[in-house]
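> quick one, structure for this:
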Amino acid sequence: MKKLSLIDKFIFIVNSILATILFIAYFSYYVSPNSISFVSILSLSIPFLILINLIFAIYWLIKLKKQFWLSTIILLLGYQYIAKFYSFSEKKVLLTKDIKVMSYNVRMFNLYNWIEEKNVAQKIYDFIKDKDPDILCLQEFHTAAKIGFNYPYKFIKTSNKKNNFGHAIFSKYKIINSGSLNFSNTSNNTIFVDVVKNKDTIRVYNVHLESLKINPKKDNFNQEISDKLRVRVENSFKKQANQATLITEHLKKVNYKSIICADLNNNAFSWVYRKLIADKNDAFEVAGEGFGKTFDYYFPFRIDFILTDKALEINNFKTFHIPHSDHYPIMARLNFNPS
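Just a heads-up that it's a prediction; the model follows:
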């Protein structure tokens, strides 16, 4: 520190604070929101903290200063998190026999005109028709949309008889069983189906965890609003934890391969992600490319996932950056019968 200029001393102090926060934030992956909710909130900042610490490391490296090691060591300690944040190469194995699985939060097909664009529902339908997934999981589905998906099998679950808002699974393969986990005190939910392809039965979950109820593009933050948001986010994280636990308990009763298509309203650094990824692969990490951004925001937030049983081979994964919802659709190509 003695050999640093006054400006560099200040930069290193800021560097030290942000490196410490990143190190603490790493623990959000292992700590339940029901135990320490504040640590869970820090998980949302991990992508930003990784980038800023990388910038600090590069800054000190260019200046040939030993302060380079602070952020470098912290980043190396969290190497597994960097792999979840960015995938360096796309796996491109496209087979005629593999299965295309798509997950998409359609935001009620723009029913309330959040997007100032005409025929959004039809554009969503046309996009899905073009990509032609074999299994399609839609979150924030709304039956009022005057479009019909051409699938022989489907399961749609709405919040209640008066509410047309819910979740849907469409399949080209026969559905022999279906159900709902019926989350309490929320419009979010998880539904599931068992589909049969040849002699294989596969359980498919369509998951939509509790929303944080934040609009980062519109919320004007001040101290009072920030305090209210913090409490709201903490409560949402606790609900997410309970919902994820319910899903994993449900999964324990499944005796065959399973796939989770999910809008977690949380990222890959969170406790709920760790809970759901157990004994599964993240299709983005295996076969995706880039940041995998799935939420329409300035920063690359990845909050939508396809998690697959390890017995299933992931051949390809894509995120489609189309502006028809506040989420981007994702699709994985899976081999149900890897050799």
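> when you work out contacts or count neighbours from here on, use the C-alpha atoms and nothing else.
Noted.
> can you give me the buried ones in stretch 31-50?
By neighbour count on 16 or more other C-alpha atoms under 10 Å, the buried set for stretch 31-50 is 31-34, 37-47, 49-50.
> one more, so I can put them side by side:
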Amino acid sequence: MKKLKFFSKLVFIANSLAAFLLLISYLLPYVPPKSFAILSVLSLGVPLLISINIVFFVYWLLQVKKQMLLSLVVLLLGWNYLGSLYKFSSSKKVDEPNNLSIMSFNVRLFNKYNWKPNKTTKEDIIDFIHRESPDVLCIQEYSRGKPIKLNGYDDFNGRYVKNVKGGHAIFSKLPIINSGSLEFEDTNNNAVFVDVVKGNDTIRVYNVHLQSAKINTQIDYINSQYSREVFLKRVKWAFQKQQSQVEKFLEHKSKCSYKTIVAGDFNNTAFSYSYKKILGDDLVDTFEKAGNGFGKSFDIKFFPLRIDFILADKRFKVNGFKTYNDISLSDHYPIKATLNLNK
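I've put the predicted structure just below:
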């Protein structure tokens, strides 16, 4: 570092900080938010930290400086993280007999309060679902009141938390033989589940909506309304609530012997404690198996945030995955996975 010019020294100091933070972030999936909440907040910034370290690596590489090794080594240590952030391969799509398609979509109450200026957003969402026609549809923030009519779905399981504006529903083209709800305490969030029959198999499908920090994601709004202290306080609180919700979910899931699919809005990234615990040893992230690009599922400017997931039992073959980030019907983008039990 002694041979570096003053500006390069400043760059390397910034590089060292970014590399250190990324290295620390590798511990996040193993640190319960209740034990160290402030560290868990860092999980939201992991995509940015990875991108920054790639930029630093390229910067030093172009100058043929050995300082490039710092970010390179840290990135290589977290190689598995890169697969969660970005998939270089094209989307996989395999058509096979007995494929099963699962869609997850946070519809934001079907635009009940006119967040989107388009007055036909509700009808547009319904038309989109009819076009894609998944076998099982998991909806978060399903509005109360008159049930939504979806052609081709003979049954659905809607469960609501008491005294809130919306809930969550599962629509199915497959026979539902059992259904239920996990009521999370002191929150508008919860999880619902159904057991569906396909051929000779009974499959458990969970629709999970974990705690949100309830923060407006517009950068100018955050800068004007939220101090850094308030922002951190809200996120820490949300992640601690998520831990409790995940613990309740895992206790419920442990009693099920069926092949399981977990879909929903986790309100956290693939670098978080909540995601890691839900994924466990028996599920796979269908985006990592068959998706491509960043898989951005939340509408926030200049930031590839993936907080919606479809996790499937390892006994399924993942034949496809798609993120519909070319449509703007909610603050989330719908995602769909295609699975098959034929080995």
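> could I get the TM-score for this pair?
Scored against TM-score structural alignment, normalised by the length of structure 1, the superposed chains reach a TM-score of 0.96; 337 aligned residues with a C-alpha RMSD of 1.4 Å.
> if we can go back for a sec, of the buried residues of stretch 31-50 of structure 1, which belong to helices?
The helices, defined by DSSP state H, take in 37-42, 46-47, 49-50 from the buried residues of stretch 31-50 of structure 1.
> list just the nearest of these to Pro216 of structure 1.
Nearest to Pro216 of structure 1, judged by C-alpha to C-alpha, of those is Ile41 at 14.8 Å.
> that closest one contacts Arg232, doesn't it?
No - counting by C-alpha atoms under 8 Å, Ile41 of structure 1 does not reach Arg232; the two are 10.9 Å apart.
> can you pull out the strands in the stretch 51-200 of structure 2?
Ranges of strands within the stretch 51-200 of structure 2 are 100-106, 136-143, 155-160, 166-172, 176-183, 190-198, based on DSSP state E, counting those that start in this stretch.
> tell me, the shortest one lands on which residues of structure 1?
With TM-score structural alignment applied, strand 155-160 of structure 2 matches the range 153-158 in structure 1.
> mean distance, that stretch to its aligned residues in structure 2?
Here the mean offset of stretch 153-158 of structure 1 against structure 2 after fitting is 0.9 Å, by mean C-alpha distance after the TM-score superposition for structure 1.
> just checking, Val262 of structure 2 touches Ile310?
Yes - taking contacts as C-alpha under 8 Å, Val262 of structure 2 lies within contact range of Ile310: 5.8 Å.
> now do the same contact list for Gly78 of structure 1.
23, 26 (C-alpha atoms under 8 Å, 6 or more residues apart in numbering).
> and it, how far from Pro300 of structure 1?
18 Å (C-alpha to C-alpha, to the nearest Å).
> okay, buried residues for the longest helix anywhere in structure 1 please.
If you go by DSSP H, structure 1 has its longest helix at helix 223-251. Residues of helix 223-251 of structure 1 classed as buried: 229, 232-244, 247 (neighbour count, 16+ other C-alpha under 10 Å).
> determine which two of the residues you listed are furthest apart.
Within those, Leu229 and Ile247 form the most distant pair, 26.4 Å apart (C-alpha to C-alpha).
> what residues are up against Ser212 of structure 2?
Neighbouring residues of Ser212 of structure 2 by C-alpha under 8 Å, 6+ apart: 238, 267.
> on the three-state scheme, it is what?
coil (DSSP: H, G, I helix; E, B strand; the rest coil).
> ok, it to Gln218 of structure 2 distance?
Look at Ser212 of structure 2 and Gln218 of structure 2: by C-alpha to C-alpha, they are 15 Å apart.
> Ala19 of structure 1 is in contact with Phe68, isn't it?
No - in this structure Ala19 of structure 1 lies outside contact range of Phe68 using C-alpha under 8 Å: 11.6 Å.
> of the two, which one has the most company?
A direct count of neighbours by other C-alpha atoms under 10 Å for Ala19 of structure 1 and Phe68 places Ala19 higher, at 23 against 20.
> so what's that one closest to, chain neighbours aside?
Leaving aside its chain neighbours, Ala19 of structure 1 sits nearest to Ser71 (6.0 Å; criterion: C-alpha to C-alpha, 6 or more residues apart in numbering).
> cool, Ala337 of structure 2 as well?
The nearest residue in space to Ala337 of structure 2 (C-alpha to C-alpha, 6+ apart) is Phe321, at 4.3 Å.
> residue in structure 1 matching that neighbour?
That one, Phe321 of structure 2, aligns with Phe317 by TM-score structural alignment.
> could you verify that its match is part of a strand?
Yes - the assignment for Phe317 of structure 1 is a strand, going by three-state DSSP.
> gap between it and Lys84 of structure 1?
Using C-alpha to C-alpha, we find Phe317 of structure 1 at a distance of 14 Å from Lys84 of structure 1.
> neighbour count: the two, which is higher?
Neighbour count, other C-alpha under 10 Å: between Phe317 of structure 1 and Lys84, Phe317 has more, with 27 against 19.
> if I pick the more buried one, what's in contact with it?
So Phe317 of structure 1 contacts 90-91, 283-284, 287-289, 330-333 (C-alpha under 8 Å, 6+ apart).
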